[in-house]
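Peer 1: sequence and predicted structure are below.
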Amino acid sequence: MSDIDRSVVAAIHHKKLATGVANATVNRTLALLRAILLRAVHDWEWLDSTPKVRLLREPIRRIRYLTHAQAIRLLSELPEHLSDMATFSLATGLRKSNVTGLEWSQVDIRHNQAWIHADQAKAKKAIAVPLNLDAVRVLTKRIGLHQRYVFSYKGRRIEKVSTAAWYKALKRAGISDFRWHDLRHTWASWHVQNGTPLYVVQELGGWESYEMVRRYAHLSAAHLKIFADNLSPLIKPSALIATSSAGLENSLSIS
């Protein structure tokens, strides 16, 4: 590890880029290298210092989400088992691994709730999952299909969702540039657009950082509307009435 210097880091950087991968992919390798080197210095005390590992600039991606009409069209094109999973994802915002790994022991339909254990959550914190009507309807349909897992196909747990059937359904629905994970973005976007506070979305979605949820803030300005009206008006109401009347007279004379 003592042989790893700036030139080695630069070589890794250039070699990864030469394969044609995106900056984000290169950064995952560099971030792992940086984490190991930092632990070697501060935790394990194997090294006295570490070369600086700079990450590449990543383009800011626009949040990809569906309208209700697009979502309904996609669900109608998916085979039933994938449609149920997608509906449940849109109803709860759960990550793919939490949906595919959901067990009946984690569901309480009677009280309209489910839960994700801490060791199953990305942030390593348990998540309480309130179930809305769509989620309950999906779960009710799945009762008895598999003894352990909620989502199964032909008696086996579903582990992969980005299958040929998924991509064919997207094509038939006329939806492009959409991943399964974007169902979670869609869920969060709908919540924000319908007025759910960001801190509530954060707790519902199991995000560790509030900054992760702020990317959805621009989708709703309802909480800012009251402050927008704090400014004194520049145009008097009487002026608006006069302008409207003049416009109406001109249109009548022209006709």
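Peer 2: Everything's here; your move. Small disclaimer: the values here were computed from a predicted structure and weren't measured. Residues are numbered from 1 along each chain as shown.

Peer 1: contacts and neighbour counts: CA atoms only from here.
Peer 2: OK.

Peer 1: how much space between Arg34 and Lys16?
Peer 2: 15 Å (CA to CA, to the nearest Å).

Peer 1: again, but for Glu208
Peer 2: From Glu208 over to Lys16 the distance is 30 Å, taken as CA to CA.

Peer 1: cool, and Asn250?
Peer 2: Taken as CA to CA, the spacing of Asn250 relative to Lys16 amounts to 67 Å.

Peer 1: put this next to the previous one:
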Amino acid sequence: MYGVRPLRTFRQAAAKYLNETEKRSLNRDANCLRILDRYIGDMAIEEIHMGTLQKYLKARKDEGIKSGTASRELAVVRRISTLAARVWRDENNKLWIDTAPLLALLKWEDAAEPYPLSWKEQRRFFKLLPDYLHKMALFKVNTGLRAQGVCWLRWDWEFEIPELNTSIFITPGKPVQYADGLWPGEKNKEDQVVVLNRVAKSVIDGQRGLHPDYVFPHRGKRIFQMNNSGWQTAWEKAGLPIDGSYTKAPHNLKHTFGRRLRAAGVAFETRKVLLHHKSGGITTHYSPAKLEELINAVEKIVEKESGKNPAFTLIRRNVVNG
């Protein structure tokens, strides 16, 4: 009545944020908030700061959660606090809180390093994968496409290039709503061109007719993620690192792709395009000549198994205790 700010909990702020926010990563934010609610849901929003978050941070670290994951969760707290301090006003025109807290970056130094595969490791690992994952992995390691793009890859993203007697795929940079879900768009928000060497093309040709929409279906439906129990089991059976210092995620295949391009002498700018790094340009406007250059580049990593390409050496880090 007299303009006194009412007590509001973080749970109330989280509900307001989810109800009023539109962004393609909102589902991920909702998952973060479900976890945060266990620790700070009943806490008054103006009482949240690095001091009161220590119990939550300790619990997450004890659970074995990586600092990158906890940092994403803190980013949602930071965003909600900023809105409460700068945007959200009550019926008395008072902001929800006076000042947003300063939330420090986490420095746990626990990020798992990528683990590019050697040719021998790749063959051993791929043989242990279920057939549908084997095909997806073979395509991914020959194109550098992110796991999300491989899972979502659609036939209507394929474009014929008659001049080169081949086809390419273009993954949309922006979100697109389909009948069975929302394609969230590429990470860098740019359309991405995916060129095919002979191995990737053979995988694509073998998938034709299996599903009207998706290139890599499983049991008649779109696959939601590559990093599932089949992937994890095959990784461990192949004798690849499981101690946590290296990641086991499918993203390793993108690093493998990049290392092989570099070992084959592919120019930096060409590698940048093939690895789908943000360029500021419109990748779908490539001429046939430019596409031919990209295709020739990815062909070079196919020839490695026959000994025509220079090998690349991976230096593994050995940690000796004591």
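Peer 2: Right, received. Where do you want to start? Values in this document were obtained by computation on a predicted structure and should not be read as measured data.

Peer 1: that older thread, more neighbours, Asn250 and Lys16 of the first structure?
Peer 2: The residue with more neighbours, out of Asn250 of the first structure and Lys16, is Lys16; 18 against 10, by other CA atoms under 10 Å.

Peer 1: Lys107 of the second structure contacts Gly68, correct?
Peer 2: No - between Lys107 of the second structure and Gly68 there is no contact under CA atoms under 8 Å: 9.4 Å.

Peer 1: mind checking which of these two has more residues around it?
Peer 2: Neighbours were counted for Lys107 of the second structure and for Gly68 using other CA under 10 Å; Gly68 has more, 17 against 10.

Peer 1: so who does the residue nearest the centre of the first structure touch?
Peer 2: In the first structure, the C-alpha closest to the average C-alpha coordinate belongs to His185, at a distance of 3.1 Å (CA atoms, centre = their mean). Residues in contact with His185 of the first structure (CA atoms under 8 Å, 6 or more residues apart in numbering) are Ile63, Arg64, Tyr65, Gly93.

Peer 1: in the second structure, what residue corresponds to it?
Peer 2: Residue-level alignment of His185 of the first structure against the second structure, with TM-score structural alignment as criterion, gives His255.

Peer 1: helix or strand for that match, which one?
Peer 2: Element membership of His255 of the second structure [criterion: DSSP states H and E] is helix 251-263.

Peer 1: which residues sit against the next helix or strand along the chain from that helix?
Peer 2: Downstream of helix 251-263 of the second structure, the first helix or strand assigned by DSSP H and E is helix 268-274. If you take CA under 8 Å, 6+ apart as the criterion, helix 268-274 of the second structure is touched by Thr143, Gly144, Val194, Gly258, Leu261, Arg262, Ser279, Leu294, Ala297.

Peer 1: give the closest residue to Gly206 of the first structure in space, chain neighbours not counted.
Peer 2: On the basis of CA to CA, 6 or more residues apart in numbering, the spatially nearest residue to Gly206 of the first structure that is not a chain neighbour turns out to be Ile127, at 5.9 Å.

Peer 1: map the one you found onto the second structure.
Peer 2: By TM-score structural alignment, Ile127 of the first structure lines up with Gln192 in the second structure.

Peer 1: is that match in contact with Pro172, as I believe?
Peer 2: Yes - here Gln192 of the second structure lies in contact with Pro172, judged by CA under 8 Å, at a distance of 6.7 Å.

Peer 1: what do the two both touch?
Peer 2: Between them, Gln192 of the second structure and Pro172 share these contacting residues under CA under 8 Å, 6+ apart: Glu186.

Peer 1: so which of the two has more stuff around it?
Peer 2: A direct count of neighbours by other CA under 10 Å for Gln192 of the second structure and Pro172 places Gln192 higher, at 25 against 19.

Peer 1: which non-adjacent residue is nearest the equivalent of Asp84 of the first structure over in the second structure?
Peer 2: Counting by TM-score structural alignment, Asp84 of the first structure lines up with Lys135 in the second structure. Leaving aside its sequence neighbours, Lys135 of the second structure sits nearest to Val203 (CA to CA, 6+ apart; 6.5 Å).

Peer 1: in a helix, that neighbour, correct?
Peer 2: Yes - Val203 of the second structure sits within a helix when classified using DSSP: H, G, I helix; E, B strand; the rest coil.

Peer 1: Gly205 of the first structure - nearest residue in space that isn't next to it in sequence?
Peer 2: Across the structure, with CA to CA, 6+ apart as the measure, the residue nearest Gly205 of the first structure apart from its sequence neighbours is Gly93 (6.1 Å).

Peer 1: give the residue farthest from the middle of the first structure.
Peer 2: Taking CA atoms, centre = their mean, the residue of the first structure most remote from its mean C-alpha position is Ser253, at 55.0 Å.

Peer 1: so that one sits in a helix?
Peer 2: Yes - when classified by three-state DSSP, Ser253 of the first structure is found to be part of a helix.

Peer 1: which parts of the top strand by length along the second structure are buried?
Peer 2: The residue-count maximum for a strand in the second structure (DSSP state E) belongs to strand 166-171. Neighbour-count burial for strand 166-171 of the second structure, with 16 or more other CA atoms under 10 Å as criterion, is recorded at Thr166, Ile168, Phe169, Ile170, Thr171.

Peer 1: quick one: list the elements packing against it.
Peer 2: Applying 3 or more CA pairs under 8 Å, 6 or more residues apart in numbering; DSSP states H and E, one finds that strand 166-171 of the second structure contacts strand 158-161, strand 192-194.

Peer 1: that strand: what's the following helix or strand?
Peer 2: Taking DSSP H and E as the definition, the helix or strand that follows strand 166-171 of the second structure towards the C-terminus is strand 176-178.

Peer 1: circling back to that earlier point, now do the contacts for the residue nearest to Gly206 of the first structure.
Peer 2: Trp115, Ile116, His117, Ala118, Ala121, Glu203, Leu204, Gly205, Gly206.

Peer 1: one more pass at 7 Å, please.
Peer 2: Listed by CA atoms under 7 Å, 6 or more residues apart in numbering, the contact set of Ile127 of the first structure reads Trp115, Ile116, His117, Gly206.

Peer 1: swap in Ser152 of the first structure?
Peer 2: Ser152 of the first structure makes contacts with His146, Ile158, as judged by CA under 7 Å, 6+ apart.
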